[in-house]
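Undergrad: Output the structure for:
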Amino acid sequence: MNLAFSDEQNELRRTVRDFLDKNSPETEVRRLMETSEGYDPDVWHQLAAELGIAGLALPEEYGGAGCGFVELGIVLEEAGRALLCAPLLSTVVLAASTLLELGDAGACADYLPGIADGTTLATLALTESTGRWDDPHAITCAASPSPSAGSGSGSGGWTVSGRKSFVPDGQTAALLLVVARTDAGLSVFAVAADAPGVRREPRATLDQTRRQADLTFTAAPARLIGTDGAAWPALERVLDLAAIAVATEQVGAASRVLDMAVDYAKTRVQFGRPIGAFQAIKHKLADLHLAVESARSAAYHGLWAAAESPLELPAAASLAKACCGDAFVTAATENIQVHGGIGFTWEHPAHLYLKRAHSSRQLFGNAAQHRQRLAQVLLAELPA
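TA: I've put the predicted structure just below:
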């Protein structure tokens, strides 16, 4: 296992950071938080079409760059650092990975080129009222054959009915990959967001930088993706990739708030000295540095497993999500404490990171759930 980045990967990081420093400053994040879309289409077009970020990890045959999850992880880390408001996680990680993992060549040829060039926004609609990502038994949304639904990429002889909750970017995605139950088991269906029988409701969230929606389907025309009833093993891998993606975002954001705290401790003077000179602040920041760097190692190990070691992916994903989620929440909380009174104000960016920390810790399973899963995975590997 090699966790060192190549010169090309370091250059990718520099390019993405420069772009986000220019196009996703705090003022722009706050502006987008108040818009109905929650992102800037022009910035997304530049990221996808000009920088090639949307297709970075997609195969060249579908218009991608043919890179791997490590390169995508670099982008995600920088996006977390900048609190980027964009459909990066929903479209590039969830939707694109679902299409690839299901192995439906026709669906990949139809949908992935649009994702790669940024013209298609997509998401995965999996969770329902329980909010659980890891429980296939909680899925009640149903699909049934309907020959009268017609044929083609928009309606492939099926209809979907039911309700999905907590769908990332569900209010703006044009392509909805809906997990529904058929007589054969769990399957994934492509549903056009503007199809008849689809209703979308934006969901009020703590973290306004990442939008969610509730979706209602009433006999909506749908296209089966992959094999009927055989979707869950592929979805489990997609969720592992998504957990690693969020963990990498969390590391980028945690590193940013640590930098904010250190910079403030150097400049804020109290009793004639910078507050960073006081032992209590030194110890606090040293502990934060250790937590963030430990989380970074877990996230990078997860990226390596996603790219190179499928057998280690479940354990690596749960380790990364648990470690990075806790580190980000701790860093965001202590950042406010270091800043004192100003850290509690709306005008200061500290609360933006704190909200992202708490919301992302719940996304794709919280730390306790992933620690329990990690223990189960490791116990299963022990000799009898």
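
Undergrad: Only C-alpha atoms from now on, for both contacts and neighbour counts.
TA: Will do.

Undergrad: now the strands for the protein?
TA: Secondary structure of the chain (DSSP state E): strands at 122-125, 142-145, 158-168, 175-182, 185-192, 198-203, 212-225, 269-270, 273-274.

Undergrad: I have a second one here; can you model it like the first so I can compare?
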Amino acid sequence: MDRETRDMLLETADRFFTERCGRDVVNGVEKDIWPVDFWKAIEEMGLPLIAVDEDKGGAGGSLGDMLAVLRLAGAHAVPVPLAETALANLLVSAAGATPATGPSTVALGTLALAGNRLNGIVERVPFASVARRFITVANTSDGPKVAVIPASSATVTDTPSHAGEPYGTVSFENATCEFVGSSPLGVDRAYELAALVRAMQMAGAADKVLATAVEYCKQRVQFGRPISTFQAIQHMLAELASCVAATIASAEAAARDADEGGLAEGGGFSIAAAKTQASDFAQRIAAIAHQSMGAMGFTHEHVLHHYTRRLWVWRRDFGSETFWGEKIGSAYAKAGPQAMWPALSASRYAA
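TA: Model prediction:
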């Protein structure tokens, strides 16, 4: 999409999420109430198919377009598998197939694929119990393959996340795949893209946490004046703003690098850096926000926890800061000292 079209898309999506994704919807998912109408509206808007080619029923947008919408989804704590379905549809379409309708999720791990049969176990699969199908990428003797497995062929053990969303452990025991196709990207790349999706969602959620904390501190009056005028609170909000700014900047840079570098390999270092940054700051962002808002920030009635609990969960999804930090360190150690500066300055957004 060109810039004007993307801006129109984001404006429409933002307005839609504001109107349709209220606290009742988010809280309802925590009580196992699937928001049928909300998901139907999301599909009618074509949001899960943004990065799918038009000849496969999609909007013909880019990876960058998809990631921009998912950042908005993070900013609204969207409690349905929009991100997972959008990524799953992208993987399926990249393998030459037309994505099916309905909620899907990605199950990325060490899996064995032989013919159209899949074996293995994947833990912490988001929205496992509501997905109609699971999409994975597996390495085979013929190269990487994308596999689509219907929910009826998998066994799900529910383990809700700390955000109350239906995560679970998924077991594939000689599961029959409804589609298997050659993939232009391998297992590691699929995991990178999933990490990038989470980094963008975390950027959106972190931005909302900052706005919420700042607004509250401006309105909360203590000793006759807003607490935002107290020096201690100002220091806290300044630190919060710096953490959020770093999270957003690294995620946006990674999104641009990945979009411009190509689906199969673009922005690998930037993605690792962005997920490391976002996961590392997630706990600090949540802690400062709750501390600045005092008791109000800890109540279930306030919306702050919709974002901070998701930051805690997304911090671990598709690799924590430790996982990606080790990846970066190992790559530098293997490449040698001369490789560090070229890698750091490779992105034209590095400055």
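
Undergrad: The strands of structure 1: which one's closest to Ala291 of structure 1?
TA: strand 273-274 (23.5 Å; CA to CA).

Undergrad: helices and strands around the closest one, which ones?
TA: Using 3 or more CA pairs under 8 Å, 6 or more residues apart in numbering; DSSP states H and E as the contact criterion, the elements in contact with strand 273-274 of structure 1 are helix 232-267.

Undergrad: Now the helix it packs on on structure 2. Mean distance?
TA: Compared with structure 2 after fitting, helix 232-267 of structure 1 has a mean deviation of 1.4 Å; criterion: mean CA distance after the TM-score superposition for structure 1.

Undergrad: was I right about Gln208 of structure 1 contacting Ser36?
TA: No - under the criterion of CA atoms under 8 Å, Gln208 of structure 1 lies out of contact with Ser36, with a separation of 10.8 Å.

Undergrad: If you count surrounding residues, which of the two has more?
TA: When Gln208 of structure 1 is set against Ser36 and neighbours are counted by other CA atoms under 10 Å, the residue ahead is Gln208, at 20 against 11.

Undergrad: Distance check, the more buried one against Leu32 of structure 1.
TA: If you measure Gln208 of structure 1 against Leu32 of structure 1 using CA to CA, to the nearest Å, the figure is 9 Å.

Undergrad: Likewise for Ser297 of structure 1?
TA: For Ser297 of structure 1, the distance to Leu32 of structure 1 under the criterion CA to CA works out to 32 Å.

Undergrad: before we move on, what about Gly63 of structure 1?
TA: 29 Å.

Undergrad: related to what we said a few turns ago, for the strands of structure 1, which one ends up most surrounded?
TA: Comparing the strands of structure 1 by mean neighbour count (mean count of other CA atoms under 10 Å), strand 122-125 ranks first with a mean of 29.

Undergrad: That one corresponds to what range in structure 2?
TA: Using TM-score structural alignment, strand 122-125 of structure 1 lines up with residues 104-107 of structure 2.

Undergrad: what does that stretch contact?
TA: Judged by CA atoms under 8 Å, 6 or more residues apart in numbering, the contacts made with stretch 104-107 of structure 2 from elsewhere in the structure are 81, 84-85, 87-88, 122, 125-128, 131-136, 170.

Undergrad: Please apply the same query to stretch 315-328 of structure 2.
TA: Stretch 315-328 of structure 2 has contacts (CA under 8 Å, 6+ apart) with 124, 191-192, 194-195, 198, 269, 272-273, 275-280, 282.

Undergrad: which among those gets closest to Val221 of structure 2?
TA: Ala282 (27.7 Å).

Undergrad: mind listing what the residue most central in space within structure 2 touches?
TA: For structure 2, the residue lying nearest the average C-alpha position, counting by CA atoms, centre = their mean, turns out to be Arg198 (2.4 Å). For Arg198 of structure 2, the contacting residues are 275, 314, 317-318, taking CA under 8 Å, 6+ apart as the criterion.

Undergrad: May I see the strands of structure 1 arranged in JSON lines, with distance to Leu99 of structure 1 as well?
TA: Supplementary listing: the strands of structure 1 in JSON lines, determined by distance: least, CA to CA, whole Å:
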{"stretch": "strand 122-125", "distance to Leu99 of structure 1": "10"}
{"stretch": "strand 142-145", "distance to Leu99 of structure 1": "18"}
{"stretch": "strand 158-168", "distance to Leu99 of structure 1": "17"}
{"stretch": "strand 175-182", "distance to Leu99 of structure 1": "9"}
{"stretch": "strand 185-192", "distance to Leu99 of structure 1": "9"}
{"stretch": "strand 198-203", "distance to Leu99 of structure 1": "21"}
{"stretch": "strand 212-225", "distance to Leu99 of structure 1": "8"}
{"stretch": "strand 269-270", "distance to Leu99 of structure 1": "54"}
{"stretch": "strand 273-274", "distance to Leu99 of structure 1": "53"}
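
Undergrad: And the helices in structure 2?
TA: If you assign secondary structure with DSSP state H, the helices in structure 2 sit at 3-20, 23-30, 36-44, 63-75, 82-94, 187-219, 231-261, 268-293, 304-316, 321-335, 340-344.

Undergrad: Single out the most deeply packed of these.
TA: Most buried among the helices of structure 2, given mean count of other CA under 10 Å as the contact rule, is helix 82-94, at a mean of 26.

Undergrad: tilt between it and helix 187-219?
TA: Inter-element angle recorded for helix 82-94 of structure 2 and helix 187-219: 150 degrees (by axes from the mean of the first three to the mean of the last three CA atoms, to 10 degrees).

Undergrad: Fine by me, we can end here.
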